[in-house]
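*Asks:* Provided below are the primary sequence and the corresponding predicted coordinates.
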Amino acid sequence: MSLVTALELARIQFAFTVSFHIIFPATSIGLACFLALLEWKWLKTQDSVYKDLFKYWIKIFAVAFGMGVVSGVVMAYQFGTNWSEFSRVAGSVTGPLLTYEVLSAFFLEAGFLGIMLFGWGRVSPKAHFFATLMVAIGTCISMFWILSSNSWMQTPQGFAIENGIIVPMDWWAIVFNPSFPYRFAHMATAAFLVSSLLVVGTAAWHLFKGRRDELVKKSLSMGLWMVLVTSCLQVLIGDNHGLNTLEHQPTKLAAIEGHWETNRDHGMPLLLFALPDMENERNVAEIGIPNLGSLILTHSLEGQVTGLKEFSKEDRPNVPIVFWSFRVMVGLGMLMVLLSFTALWLRKTKQLYETSWFHKFAIIMGPTGYIALLAGWVTTEVGRQPWVVYGVLRTQDGLSHGVTADQVGLSLIIFVLVYTVVFGSGIYYILKLIKTGPIFIDSFTPETGGPGHFKTPLRPLSAVDDAFDNEAKQQKFDTNHNKENHHD
């Protein structure tokens, strides 16, 4: 453990736990809104396909939501164990923001989640839809407060420092700090992209395996429309977010672009490939497009952008990590746009559900939403370094006094082992549900001997078992039905 400092291990531990955590809220935020849309479509059209899709995706939502809550609680403890100095100095701002999330979002979700999961047949359809809508709104409110807190740490406003403590002065300026609107829009769109790509990948898998029923086709179609809207929207939001970063976090922006020298008499290129060398303050093996970087960031072919050398070395982030994580995010984003426009062309030629190479492409793109999401957060958080509150409190000064590398290292090992078992099991369960796929439920009734209606489970995760039970029942029903027809 002596080869790695307590600070480095604490940062690795937080990065590990937050990376595990973020994939679950992103899934539940997007799926909650998707579920609300499905139930609204069912209420409007009375088409049982939407209801069956709702009953399938709510199982995956339930697992993701549960794992998101558990992993979020673990993260909070680290503010008291590894980062108590950060809590002491900045807790008067970040503490209330997280409290507002609990009071407004968690209470709303907790109040209606039970009705959403277990209310079929016990409340009216409109009451159930209202509960689903409240859960979806609750997930978005939760995202609002978390992004407000994180954005304030990136672009702090509305505070004063008294006796070394950050004291809130203007809550409006704190909540709606300069980067918050862009980060909130960027994260919300990312969450919808994550969930829509999950839906698309699942449907594409079953199409590739030979299924051609309405449940699978409807899933693919709805998911692809969402990918089209959100991927194109993300390009516009990302561009404006970059301009905001240039204004408020120029060091991060320079690291993202791998830009060392301030371009005073020529345009800045847009680097497609480079190997940033922090020790020698240069890039190796650059491949770029001349002047395009200046055009994107300043809307001028020769616009000046401040280089990394203008900032002291101790104020620079890890350039290679920021440079490449950003390009992973953007590259995958461009593939998402390509996926959606390819789907448009296949729709027009009426080959969307029969083109196996496209289904393979969609299957591969299914998990890319998560990869792009993590790459974006790496860019954001590593790019902020060496500050935990940008320009105000350094990360090293937020570390708890007296915490040792051995202590943090041991807890990190425990986290890795426990997370692998607990969340690995949850992810395996979700993958098993995805492999099973959506099945027809409301098209069969107990009177006709079909696999039965959607039962109200006694335990939250027992709702997940219904997918496998109903699949077996449907297979048995089909077999018996065929035998009866043959006998007749």
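*Replies:* Sure thing, it's come through. Because the structure is a prediction, the values reported are computed rather than measured. Residues are numbered from 1 along each chain as shown.

*Asks:* CA atoms for contacts and neighbours, from now on please.
*Replies:* Noted.

*Asks:* now stretch 378-397, how far from the chain's geometric center?
*Replies:* Centre-to-centre, stretch 378-397 and its host chain are 21 Å apart (CA atoms, centre = their mean, to the nearest Å).

*Asks:* same deal with stretch 77-87?
*Replies:* The answer for stretch 77-87 is 24 Å, by CA atoms, centre = their mean.

*Asks:* End to end on that stretch, go ahead and measure it.
*Replies:* Start to finish, the residues bounding stretch 77-87 are 11 Å apart (CA to CA, to the nearest Å).

*Asks:* Show me the contact partners of that stretch.
*Replies:* By CA atoms under 8 Å, 6 or more residues apart in numbering, the residues outside stretch 77-87 that reach it are Ala10, Phe14, Thr94, Gly95, Val388, Asp397, Gly398, Leu399, Ser400, His401, Val403, Val408.

*Asks:* ditto for stretch 459-466
*Replies:* Residues outside stretch 459-466 that contact it (CA under 8 Å, 6+ apart): Lys59, Ile60, Ala62, Val63, Leu117, Leu433, Phe454, Lys455, Thr456, Pro457.

*Asks:* Kindly report the same for stretch 138-145.
*Replies:* Here stretch 138-145 has contacts from 25, 28-29, 32, 97-98, 100-102, 104-106, 108-109, 184, 188, using CA under 8 Å, 6+ apart.

*Asks:* and of those, the nearest to Thr479?
*Replies:* Distances from Thr479 to the contacts of stretch 138-145, taken as CA to CA, are shortest for Ala32 (35.6 Å).

*Asks:* The host helix or strand of Met187 packs against which elements?
*Replies:* Assigned by DSSP states H and E, Met187 belongs to helix 180-208. Helix 180-208 makes packing contacts with helix 6-45, helix 125-154, helix 214-248, helix 356-365, helix 368-384, helix 405-436 when contacts are defined by 3 or more CA pairs under 8 Å, 6 or more residues apart in numbering; DSSP states H and E.

*Asks:* Comparison target below:
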Amino acid sequence: MFNLTALELARIQFGFTITFHIIFPAITIGLAAYLAVLEALWLKKQDMVYKTLYHFWSKIFAVNFAMGVVSGLVMAYQFGTNWSQYSEFAGSVTGPLLTYEVLTAFFLEAGFLGVMLFGWNKVGPRLHFFATVMVALGTLVSATWILASNSWMQTPQGHEIINGVVVPVDWVAIIFNPSFPYRLAHMVVAAFISTALLVAASGAWHLLKGNHKPEIKKMFSMALWMLLFAAPLQVFVGDLHGLNTLKHQPAKIAAMEGHWENTPGEGVPLVLFGWPDMEAETTRYKIEIPNLGGLILTHDWHGQYPGLKEFPREDRPNATVVFWTFRVMVGLGMLMIVLALWGAWSHWRQRAYESPALWRFALLMGPSGVLAMLAGWYTTEIGRQPWVVYGLMRTAEAVSKHSAMTLSISLLVLVIVYIAVFGAGVAYLLKLIGQGPDVHEPPPDGDALDQRPARPLSAATPPAQPPITTV
């Protein structure tokens, strides 16, 4: 396919499948926490607005959760099919970590998910709230194990290599490896931001359509307040993550910044825009601010950090790609802060529900959380190259011995299936969001419908009850 090698096709396939997969668990993390907050506010205030919003967003959560499970299965199989050499080398670390995720997070979510989705009228309010909190906790535990595994690949420690295979010797060091706390915090905050933007865009859509019901105003307001808290927090967490990356993966930072070499006695400039040329070893057409790059990364006006020329060519990541994915992430992050500040100012002026311009901006920014999250993921994963386990195993050594034709066929099949399945799933999600929280409302606290759904998708649209007829 397009004269690509088996390695390149395997990497494209992994990137394609993880692009789909990462979206759904992230939204699941954010929505689970949002549902817990909504139910807590309902229990405290007994305001039907919060209960209505809970029922509405629980439908979105159910569909999103189901798609996350399906996309995750493909990711698991792919390790064995396309990256068998990696599994043989480091399976003793990644295998147990993923098993721990199943034994803790997945069982926790699965155990309480049915009560959360279908038990509103079948259990007491406190038990139902406990189930919601457990599901939210399960999503965070799941993220913890996944990020521990992936972070070990970025900053491996707590192991020995015996006969060419990784042997764990210190599980505490493996789990709490140097990059783990920063990457976990960065990812969880990104999940909350992505969800807040989704909720805000949903509210903005209905406000633009003339739906000014209390539920619409409430979810729009809550989303903007969450964004006001989380977006600046992400800047702080991102700075800590950058400093940690500079310490452990300086080549990645150099690629992100388009920085090739230091000038004696001068601080490193911040390159705002440009085009890193890997062959010429320079960043063309660059617009830069003197000394600011060194100040951000070393907290010293005259600070310097290694340039790409200090690393062998074969150890350099693709600076052209990493440079721009990083700027997409940062640029969208700045727009998120603008939206949050605009929303706070509008609330202060009591004009948040009278500003179509704010609503349009919020609607436009709806996908930006997911796009920024994906751009950040590409930055950290492509920036790790050419290593699959940093400093220990190269990506070229990890790929299975498949032909380019085999991987071309499997990639084509995945593209077709993913577009069909997840395209339909996303379209259904958008349809549910477009209906609004006052559509298909579950029955009140009286008798519940006599149904016991067996899968998460059943929570989205209760089946219609056949009419009772007499003969």
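*Replies:* Arrived safely, thanks for sending. Source: prediction; values computed, not measured.

*Asks:* returning to that earlier point: tell me the angle the helix holding Met187 of the first structure makes with helix 6-45.
*Replies:* Interaxial angle, helix 180-208 of the first structure versus helix 6-45 (axes from the mean of the first three to the mean of the last three CA atoms, to 10 degrees): 70 degrees.

*Asks:* Just the angle for helix 180-208 of the first structure relative to helix 368-384, thanks.
*Replies:* Here the directions of helix 180-208 of the first structure and helix 368-384 differ by 150 degrees (the same axes, to 10 degrees).

*Asks:* what's the average per-residue distance for helix 180-208 of the first structure once overlaid on the second structure?
*Replies:* On superposition with the second structure, the mean distance recorded for helix 180-208 of the first structure (mean CA distance after the TM-score superposition for the first structure) is 0.4 Å.

*Asks:* and that helix, which stretch of the second structure?
*Replies:* Matched against the second structure by TM-score structural alignment, helix 180-208 of the first structure falls on residues 180-208.

*Asks:* ok, and what's touching stretch 390-410 of the first structure?
*Replies:* Contacts of stretch 390-410 of the first structure (CA under 8 Å, 6+ apart): 1-2, 4-7, 9-10, 13, 81-87, 89, 153-156, 384-389.

*Asks:* again, but for stretch 21-37 of the first structure
*Replies:* Applying CA under 8 Å, 6+ apart, the contact partners of stretch 21-37 of the first structure are 54, 57-58, 61, 64-65, 67-68, 71-72, 129, 132-133, 135-136, 139-140, 190-196, 370, 373-374.

*Asks:* rerun that using 6 Å as the cut-off
*Replies:* Contact partners of stretch 21-37 of the first structure, identified using CA atoms under 6 Å, 6 or more residues apart in numbering, comprise 54, 61, 64-65, 68, 71, 132-133, 136, 139, 191-192, 195.

*Asks:* just how off-centre is the helix or strand where Leu338 of the first structure lies within its chain?
*Replies:* Taking DSSP H and E as the criterion, Leu338 of the first structure maps to helix 319-348. Mean-position distance between helix 319-348 of the first structure and its chain equals 15 Å (CA atoms, centre = their mean).

*Asks:* tell me what that helix is packed against?
*Replies:* Counting by 3 or more CA pairs under 6 Å, 6 or more residues apart in numbering; DSSP states H and E, the packing neighbours recorded for helix 319-348 of the first structure are helix 250-257, helix 368-384.

*Asks:* hey, which of those is tucked in deepest?
*Replies:* Ranked by average neighbour count under the criterion mean count of other CA atoms under 10 Å, these are headed by helix 250-257 at a mean of 25.

*Asks:* what's the average distance of it to the second structure?
*Replies:* Here helix 250-257 of the first structure, set against the second structure after superposition, deviates by a mean of 0.3 Å using mean CA distance after the TM-score superposition for the first structure.

*Asks:* what does that helix correspond to over in the second structure?
*Replies:* Going by TM-score structural alignment: helix 250-257 of the first structure matches residues 250-257.

*Asks:* Pull the distance from that stretch to the chain's centre.
*Replies:* Distance of stretch 250-257 of the second structure from its chain centroid, counting by CA atoms, centre = their mean, is 22 Å.

*Asks:* Contacts made by that stretch with the rest, please.
*Replies:* By CA under 6 Å, 6+ apart, stretch 250-257 of the second structure touches Leu246, Gly307, Leu308, Ala319, Val322, Phe323, Gly383.
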